[in-house]
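> For reference, the sequence and a predicted model appear below.
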Amino acid sequence: MPKQGQSSFEVEVVRSARRTKTVSGKLVGNTLQIRIPATATKKQEEQWVASLVAKLEKKAQKKPQSDEQLFQRAQTLNATVLEGKADLRSIMWVPPRKSYWGSCDSASGIIRISEALRDVPQYVLDAVIVHELTHTFITTGHSPEFWRWADKAPQAERAKGYLEAWARMLSLGALTKPS
C-alpha cells in the first residue's frame, strides 16, 4: 500500500482485485484511502489520486458550517492575517440581524457572526471575521489604525463592495439570500 504525501494529509492507495472500473476515496483520520482496480496503470492511479485530492481540498476550503469550524477559521485568519494579535475566546453563528453582519464584545472576546453570511463567498466571510477579530485588540472603534488591520483581510475592498450591494438589495426586497 503505497503512501503519497500530497497535501496536509497522507494518501494511501489500495489496489483491489475485486474492483474493475470504479474508484473510491475515504478520509480515515488524516489519511485519504483511495481504492482503485488492481489492473490500473500508474498513469491512471496518478490521475485518480490527483482528482480525489483536489476534491477533498476543495471540500476542506468550504465555509465553516459549525461554530467549531468557524472558530478554527478565525484562528487561522488571526495567525495569518493579524499576526496573532486578536484575543479570540469564542465565535459563533447567530440568527440574522437587520443592522449588522457580525459583532464583537471586546471585553469578553466573544464574536457573533450572522447566519446570513453562511452562503456568501469565502472572501466575504473572511473579511467580516477579520473585521470582528480586529475589534478584540483595537477597542477604540473604527479608527484609521483599526482599518489598517481590518483591511488586511484578503480582498477586503471587494468584500465591502459585496456586502454593501447585498445590503442595498435586501433593503429593496430584491434578494432573500446571496447567490
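Good, I have the coordinates.

> going forward, measure contacts between C-alpha atoms and count neighbours the same way
Fine.

> now the helices for this protein?
Under the criterion DSSP state H, the chain contains helices at 42-60, 67-80, 122-135, 144-150, 156-171.

> so the third one versus helix 67-80, what angle?
With axes from the mean of the first three to the mean of the last three Cα atoms, to 10 degrees as the basis, helix 122-135 and helix 67-80 are set at 70 degrees to each other.

> and the residue positioned nearest the centre of the chain, how far is that from residue 123?
In the chain, the residue lying closest to the centroid (Cα atoms, centre = their mean) is residue 63, at 3.9 Å. Going from residue 63 to residue 123 by Cα to Cα, to the nearest Å gives 10 Å.

> Next up, a structure to set beside the first:
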Amino acid sequence: MPVKVIRSAKRKRTVAARLNGGVLEVRIPGWMSKGEEADAVADMLSRVAKRTTTQHTSDEQLATRAHQLNAKYLENRAKLGSIRWVSNQNTRWGSTSLATGDIRISDRLQKVPDYVLDSVIIHELTHTFIPGHPKEFWQWADRAPKAERAKGYLEAFARFGHAEEAD
C-alpha cells in the first residue's frame, strides 16, 4: 500500500493514519527521527493490515487459490506442479522451478491482503510459462487485480515491517 508521511509541527506526541484514495496517510510529529518515522509507519501498516487481511494458513488453500487464479487471469497457461508456503525465503516473496512448475511462497505473506497474495501467486504462475521478466511476462503478470497497488504494498512491507509484526 502506498504510504504518504505528513509531518506536523503542531502534532506533539500522537501518530495518526487514515486511508485516502488507497494511500495510507501517516501523520507524525515534526520532531520524529527517520527511525521513529519508520517505526510509526510500520505500526500503522500493521494496524491497517489487521483490519483488511485474511489469514492464509494451509498449502491446500494456497493450491486452490493458485488454480482459481490460473483459470481466471492466465487462461490456464500456467503449468503448476505444486505450491506451498516456505519459511526460508527472506529476500524473495516467491520462487518458481521452471523444470517442475513448483512454486514456493514466503510465509511472510500469510497475513497480507488477498490482492497482494494474488499478485505474487499470479507472478509466480506466469514464470511457469514465461521465464525471466520480458515485456510479455509483465503483460500476463499485471493481469492480477490491483497489480500496481500490490507492488507498492510489497515495497512498503519490505521496507517497514514483516507479517509477524502485524499480529
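Thanks, I have the structure now. Keep in mind the model is a prediction, meaning the values are calculated, not measured.

> right, and the residue nearest to the centre of structure 1 touches residue 118 too?
Yes: in terms of Cα atoms under 8 Å, residue 63 of structure 1 counts as a neighbour of residue 118; the distance is 7.2 Å.

> before we move on, the earlier item: what count of nearby residues applies to the residue nearest to the residue nearest to the centre of structure 1 when sequence neighbours are not counted?
Once flanking residues are discounted, residue 63 of structure 1 sits nearest to residue 122: 6.0 Å by Cα to Cα, 6 or more residues apart in numbering. Per other Cα atoms under 10 Å, the neighbour tally for residue 122 of structure 1 reads 16.

> which one in structure 2 is aligned with residue 122 of structure 1?
Counting by TM-score structural alignment, residue 122 of structure 1 lines up with residue 114 in structure 2.

> Can you tell me how far that match is from residue 150 of structure 2?
Where residue 150 of structure 2 is concerned, residue 114 of structure 2 sits at a distance of 10 Å (Cα to Cα).

> Over to residue 123 of structure 2?
From residue 123 of structure 2 across to residue 150 of structure 2, the span is 11 Å (Cα to Cα).

> Next: residue 68 of structure 2.
Separation of residue 68 of structure 2 from residue 150 of structure 2 (Cα to Cα) stands at 19 Å.

> The two: which has the busier surroundings?
Between residue 68 of structure 2 and residue 150, counting by other Cα under 10 Å, residue 150 is the more crowded of the two (23 against 13).

> any idea what sits nearest the counterpart of the more buried one in structure 1, other than its immediate chain neighbours?
Counting by TM-score structural alignment, residue 150 of structure 2 lines up with residue 159 in structure 1. Spatially, and ignoring its direct neighbours in sequence, residue 159 of structure 1 is nearest to residue 124 (4.6 Å; Cα to Cα, 6+ apart).
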